[in-house]
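*Asks:* have a look at this fold, sequence not included:
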C-alpha cells in the first residue's frame, strides 16, 4: 500500500471521527427534547462514545452485508434534529441502508415519508401512560443494574422514575449509605457507573445523575409506608428472591403507595412468568403480581419461538453453562442445595435448572418437549445455553444461521435475539450485552432434522434489560418503532 493510500485511509478515519463527534449532541438533543431514541440496527446510540458509534456502523456490514459509514448516517441525524418529531425509537441504520438502496435523492422528502407518523410532533407515535414510580426492593446484583438502566433512561421521557430502594438496616446509616453508593459506583464485572452519585445521610438518599432516590431501611414489607416519601401507585421490583409465591409477594401490595409487584426470579403457583417479546401482552390490568422468569428462560425462549415457528420443534434438551452466583459458596461449606456447597471459584458444579420446564409457561406449544440441566462454572458473569433439538423440518447450518440472523435484525424479537458470526468470541465479549440471548453462528450444527444452537447471554445485564422492558409494559410506556419496513 502506497504512502498516499495510507494517508487517505487515516484522513478518512479522522473525518469519520469528526462526524461521530458532531453526531453525539444531535442524538442527545433528539432524546431529551423530542423523546426520540436513535438506534443502529437495534443498538441505542444514546450516550455512546465516538468509537462505540463507529463500531456500531461496522457491525452493520456483518449482519446486513452492506457497508455503512457515519458519512451516510450523519446527514440523517442532522436532518432529523431539525424536524419537529414526536416520541419514537428510530433506527437510523435502517434508514441509511434504505436510502442508499433507493439511490439517494431528496433526503428531507425521504425522511418525511419514512417518519410521517411522528413528523411535526404528531402524537400517534408518542409514549402512552403517566409517569410511574418504581421501587427496588433489594439492592443486590440485579437491583443495582436495574438502577443503572433506570437512571440512564430517565432523561428521555421514559416515564419510569426510580424513587426508592428498600434494604435491611445495617447499624451506622452513614456508613451503610456510603457502602451502597460505592457498590453502585464501582462494579468488578460491569465497570464504573457513568455518572455522579452523592449521599445524603440526614435525608437517607442517594442522588444519582440528578435523580434523588430514597433509601428505606426495613426488615419486611410490613414496615414500609411509601406514601410518607411521596411515592404513590408504585411498581415494587422484588429482586431479593426471598418470596416467589403470591402469598409472599402479596406483602408488597399491602404497603401504602404500592400498586404492583414484579419478581426478578421464576414465580411459583399461578404467578405469570413473563418473557418480554413473547408473552408480555398477556399481562392484564388485573395482574398485580408478575414474574420476569429467569435469565436462562429469557435467553432461550425467543430463539425457541422463532425456531418452532419456522422448523417445528419435536423434542430437545437445554444444557446451561452458567456463571456462578451468590447462591453458591466461595469455598467449601454447608449448603442446603445439592453440590452448591462446593467452591464456586474452583469447580464446575452440576446442578438443576427449571428453565426447560419454564419454557412452557411462555410457549405452551412446547410443553413436555424439552429437558434441561445446568453446570455452574468458575466465571462471574455471562452464561451459555446449548439447544439440542430435533426439528420437524430439515435444514442445514447455513440456512439455519441465515434465518436466525434475519430474525435478529428484522423481526419483533430484535431486542431479544442478537447474532454473532466470529470464531474468536468468548464469554467476556458479551458483558453488558442488552439482548436476552446471542446466537453464536460459528458453533451452529445442523444436519437434516437435528440442530444444535449455542447461545451466549449476560445473565445479569441482559436479563435486567428484559426486566426494564416488562416494567415499561406494565406502566403502559410504549414507543413507536420506525422505520416500519
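*Replies:* Thanks, I have the structure now. Just so you know, these numbers come straight off a predicted model, no measurement behind them.

*Asks:* for the rest of this, base every contact and every neighbour count on C-alpha atoms.
*Replies:* Fine.

*Asks:* tell me the helices and strands packed up against the helix or strand containing residue 449.
*Replies:* Counting by DSSP states H and E, the element that carries residue 449 is strand 445-457. Here strand 445-457 touches helix 295-310, strand 383-396, helix 397-409, strand 437-440, going by 3 or more C-alpha pairs under 8 Å, 6 or more residues apart in numbering; DSSP states H and E.

*Asks:* of all the ones you listed, which one is nearest residue 450?
*Replies:* strand 383-396 (4.8 Å; C-alpha to C-alpha).

*Asks:* picking up where we left off before, so what touches the strand holding residue 449?
*Replies:* 296, 299-300, 382-397, 400, 427, 430, 433, 435-441, 443-444 (C-alpha atoms under 8 Å, 6 or more residues apart in numbering).

*Asks:* against which helices or strands is the next helix or strand after that strand packed?
*Replies:* Going down the chain from strand 445-457, the next helix or strand is helix 461-474, by DSSP H and E. Applying 3+ C-alpha pairs under 8 Å, 6+ apart, one finds that helix 461-474 contacts helix 141-153, helix 295-310.

*Asks:* any chance of these in TSV with distance to residue 466 and mean neighbour count as columns?
*Replies:* As requested, those are exported to TSV (distance: least, C-alpha to C-alpha, whole Å; neighbours: other C-alpha atoms under 10 Å):
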stretch	distance to residue 466	mean neighbour count
helix 141-153	10	20
helix 295-310	8	23
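
*Asks:* need those helices in JSON lines (columns: distance to residue 69).
*Replies:* JSON lines is the format used below for the helices and strands packed on helix 461-474 (distance: least, C-alpha to C-alpha, whole Å):
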{"stretch": "helix 141-153", "distance to residue 69": "27"}
{"stretch": "helix 295-310", "distance to residue 69": "30"}
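
*Asks:* closest one to residue 220 among the ones you listed?
*Replies:* Of all the helices and strands packed on helix 461-474, helix 141-153 sits nearest to residue 220, with 16.9 Å by C-alpha to C-alpha.

*Asks:* contacts for that closest one?
*Replies:* Outside helix 141-153, the residues that touch it by C-alpha under 8 Å, 6+ apart are 136-137, 160-162, 183-184, 193, 208-209, 211, 239, 264, 460-461, 464-465, 468.

*Asks:* same check, this time on stretch 32-45
*Replies:* Contacts for stretch 32-45 (C-alpha under 8 Å, 6+ apart): 27, 30-31, 46, 53, 56-57, 60, 84-94, 155-157, 409, 414-415.

*Asks:* rewinding a little: now, which of the contacts of helix 141-153 lie within strands?
*Replies:* Counting by DSSP state E, these place 136-137, 160-162, 208, 211 in strands.

*Asks:* and which of those residues is nearest residue 168?
*Replies:* Closest to residue 168, out of all of the ones in strands among the contacts of helix 141-153 and judged by C-alpha to C-alpha, is residue 137, at 9.8 Å.

*Asks:* who are the neighbours in contact with that closest one?
*Replies:* 143, 165-167, 236-240.

*Asks:* can you count the residues close to residue 389?
*Replies:* 23 (other C-alpha atoms under 10 Å).

*Asks:* then this one, side by side with the first:
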C-alpha cells in the first residue's frame, strides 16, 4: 500500500465516523433542544464533508487539527446523559479533556463538564415564541432563513408572519423565490412551497403568513393567532422610540430594529451589552453591522490593554441604498454608480460605540468607503493602547478570546495567508481577526476585521432575539471569564 493509499483510507475512515455523528447530532437537537458545537460552530444539519471541514478548520485558530476520532466519544457520551436545552461544544470538551490530569474517563469528564444541563439542574424546554418580520429585504430574508433553520425541536423561535407592502400579481410567489435562491448566499437549505389562496409560505414545514399592509396600524396580529410576539423591523423606516412604538399592536410584545436606534433606544451588540437589557424594555436596536464588527474586538483590546483613542476605517460592500448607475441621491456621493466606483461616505459606527460600550473612555472616530463587492466588508481598527505590547502577544490574546471567552461567538480568528473577502461569505461571527494583517508597534495596534455585513449581522440579530425571548440556552463547557 502506498502513502497515497494510506491517506485515502484514513479519509474514508473519517467519513464513516462523520456519518455516524450526524444522527446523534440530529437526535440531540430534535428531541432535547441541544445544539452541538465545534468551537462555536454549529454542527446541526451539516453534511459529512462539512463536519470534516469544520474539524480541520480548527487548526486555523487552535494551532492544530481536531479529528472526528477525538470528538465522537464525547458526542456518544452526551447521548447517555439526561440533558436539557443547551449548547454543548465538543471541541472544547476534547481540548479541556486533553489538559485534564485527574484520570477521568471521557464519560466521567463529560458528565462533570455539562452538569449544569443535566438532571435537576437542567432547564425545561420553553414554549415557542412567535416572531414577525416587518419587511422582507436582504436582512429580513437572511433572518428568516436562520429562524427556519433554528426551529429545531419547535420549542424555540417560530417565524409566524411576514409583513410587506403589496407588490402586484404573484407577489407572494416572487417573495418565496427570493427566499429560495440567493445570488450571494446560495440556495435555501430545504423545501419551500407557496399557498397563494391562503397567502402562506411553507418553509421546511413552517407555515409563514404573508400579511399585506402599508402601515403598522393596519395589522391586528391576534387575528392570525399570533401572541406575545417579537417583531423584527427590517425596513429602517422608523428608528426612534416614537416611530417604533407603532408596532406595539395586539399580539406584539417587543420590537427589535435591524439598524442603529436613535434617541433613548438601546443599541445592543450581543456578547457585549445584551445583559444590560431590562426585562421590561420593549423596543431594542441591534445597532449596525459595522458596530457589531468593531465593538467586540474593541472590548477585548480595552479589557486587556486599555484603549486611549482609536479610528475605524470601514471598506464596505455596496448596498441597495446606492444606485446601480449615476442618478440622484439625497446623500452627496451615494448617487454615483455603486458597481463602478469606490465611494467615500459616512459611518455612524464609531459614534455608536459609546452606546454599546459606555465604560470605554477612548474617543473613537470613523469613516467608510463603499466598494464594488456585493457582500463582506473589512474594518481597519487603529488603536492607541494604554501600554506597550507586541504583535505576538496581541494575536495570542485575540486567538484565546475567539476560543474560550464570552465573546467567542462574536470574534473569529484566521491565520490563512491568502484570505480574501469572498472567503467570509456566510460567516456567523460578528467579525474575524485577520492575523496575517495585524500590525503592532509599541502602544499602537492596527486590527483588520473581516465581517459578512449581511449574514454575520443577521446572526447577531437572532442572538439578541433569542436573549429577549428567553430561549438563549447556556453553553457548556462554560466560557472563561
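*Replies:* Received, thanks. This is a predicted model, so every value here is computed, not measured.

*Asks:* hmm, back to that, now the helices and strands packed on strand 445-457 of structure 1 as CSV including distance to residue 117 of structure 1?
*Replies:* Output for these, formatted as CSV (distance: least, C-alpha to C-alpha, whole Å):
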stretch, distance to residue 117 of structure 1
helix 295-310, 29
strand 383-396, 40
helix 397-409, 22
strand 437-440, 31
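
*Asks:* these: which one's closest to residue 8 of structure 1?
*Replies:* Here helix 397-409 is closest among those (C-alpha to C-alpha), at 32.7 Å.

*Asks:* what about that closest one, how far off from structure 2?
*Replies:* Relative to the matching residues in structure 2, helix 397-409 of structure 1 has an average distance of 0.6 Å after the fit, by mean C-alpha distance after the TM-score superposition for structure 1.

*Asks:* that helix maps to which residues in structure 2?
*Replies:* With TM-score structural alignment applied, helix 397-409 of structure 1 matches the range 391-403 in structure 2.

*Asks:* would you mark the buried spots in the matching stretch?
*Replies:* Going by neighbour count (16 or more other C-alpha atoms under 10 Å), the buried part of stretch 391-403 of structure 2 is 391, 394-395, 398-403.

*Asks:* cool, stretch 54-66 of structure 1 as well?
*Replies:* So for stretch 54-66 of structure 1, counting by 16+ other C-alpha under 10 Å, buried means 54, 56-60, 63.

*Asks:* so what's the residue count around the equivalent of residue 107 of structure 2 over in structure 1?
*Replies:* Counting by TM-score structural alignment, residue 107 of structure 2 corresponds to residue 108 in structure 1. Neighbour count for residue 108 of structure 1, taken as other C-alpha under 10 Å: 14.

*Asks:* rewinding a little: give me the buried subset of the contacts of strand 445-457 of structure 1.
*Replies:* 296, 299-300, 382-392, 395, 397, 400, 430, 433, 435-441, 443-444.

*Asks:* show me which helix runs longest in structure 1.
*Replies:* When structure 1 is parsed with DSSP state H, its longest helix is helix 3-34.

*Asks:* what range does the next helix or strand after that helix cover in structure 2?
*Replies:* Downstream of helix 3-34 of structure 1, the next assigned helix or strand under DSSP H and E is strand 36-40. The alignment of strand 36-40 of structure 1 onto structure 2 (TM-score structural alignment) covers residues 34-38.

*Asks:* average offset between that stretch and structure 1?
*Replies:* Here stretch 34-38 of structure 2, set against structure 1 after superposition, deviates by a mean of 0.7 Å using mean C-alpha distance after the TM-score superposition for structure 1.

*Asks:* residue 312 of structure 1: which of the ones in strands among the contacts of helix 141-153 of structure 1 is nearest?
*Replies:* residue 160 (38.3 Å).

*Asks:* what about that closest one, how many neighbours?
*Replies:* Count around residue 160 of structure 1 with other C-alpha under 10 Å applied: 22.

*Asks:* quick check: the aligned residue for it in structure 2?
*Replies:* Checking TM-score structural alignment: residue 160 of structure 1 goes with residue 157.

*Asks:* over to residue 52 of structure 1?
*Replies:* Using TM-score structural alignment, residue 52 of structure 1 pairs with residue 50 in structure 2.

*Asks:* please apply the same query to residue 246 of structure 1.
*Replies:* Checking TM-score structural alignment: residue 246 of structure 1 goes with residue 241.

*Asks:* just checking, that match touches residue 265?
*Replies:* Yes. Contact between residue 241 of structure 2 and residue 265 holds when scored by C-alpha atoms under 8 Å: they sit 6.1 Å apart.

*Asks:* the two - which one has more neighbours?
*Replies:* Set side by side, residue 241 of structure 2 and residue 265 show more neighbours around residue 265, with 22 against 18, by other C-alpha under 10 Å.

*Asks:* what residues are up against the alignment partner in structure 1 of that one?
*Replies:* Matched across to structure 1, residue 265 of structure 2 falls on residue 271, judged by TM-score structural alignment. Contact partners of residue 271 of structure 1, counting by C-alpha under 8 Å, 6+ apart, are 245-246, 289-291.

*Asks:* what do you get if the cut-off is 10 Å, keeping everything else the same?
*Replies:* Residues in contact with residue 271 of structure 1, defined by C-alpha atoms under 10 Å, 6 or more residues apart in numbering, are 244-246, 249, 263, 287-291.

*Asks:* which pair of the residues you listed spans the longest distance?
*Replies:* The farthest-apart pair in these, when distances are taken by C-alpha to C-alpha, is 244 and 287, at 15.3 Å.

*Asks:* those two: which has the busier surroundings?
*Replies:* A count of neighbours by other C-alpha under 10 Å puts residue 244 above the other of residue 244 of structure 1 and residue 287, at 21 against 13.

*Asks:* find the nearest non-adjacent residue to the more buried one, please.
*Replies:* residue 267 (5.1 Å; C-alpha to C-alpha, 6 or more residues apart in numbering).

*Asks:* give the contact list for that neighbour.
*Replies:* 241, 243-246, 249, 273-274, 289-294, 358.

*Asks:* now a ChimeraX select for only the buried ones of the residues you listed.
*Replies:* In ChimeraX, this line selects whichever of the contacts of residue 267 of structure 1 come out buried by 16+ other C-alpha under 10 Å:
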select :243,244,245,246,249,273,274,289,290,291,292,293,294,358
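
*Asks:* mind checking which of the contacts of residue 267 of structure 1 land in helices?
*Replies:* Filtering the contacts of residue 267 of structure 1 for helices - DSSP H - leaves 246, 249, 358.

*Asks:* redo those as TSV? Include distance to residue 189 of structure 1.
*Replies:* Output for these, formatted as TSV (distance: C-alpha to C-alpha, whole Å):
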residue	distance to residue 189 of structure 1
246	33
249	30
358	28
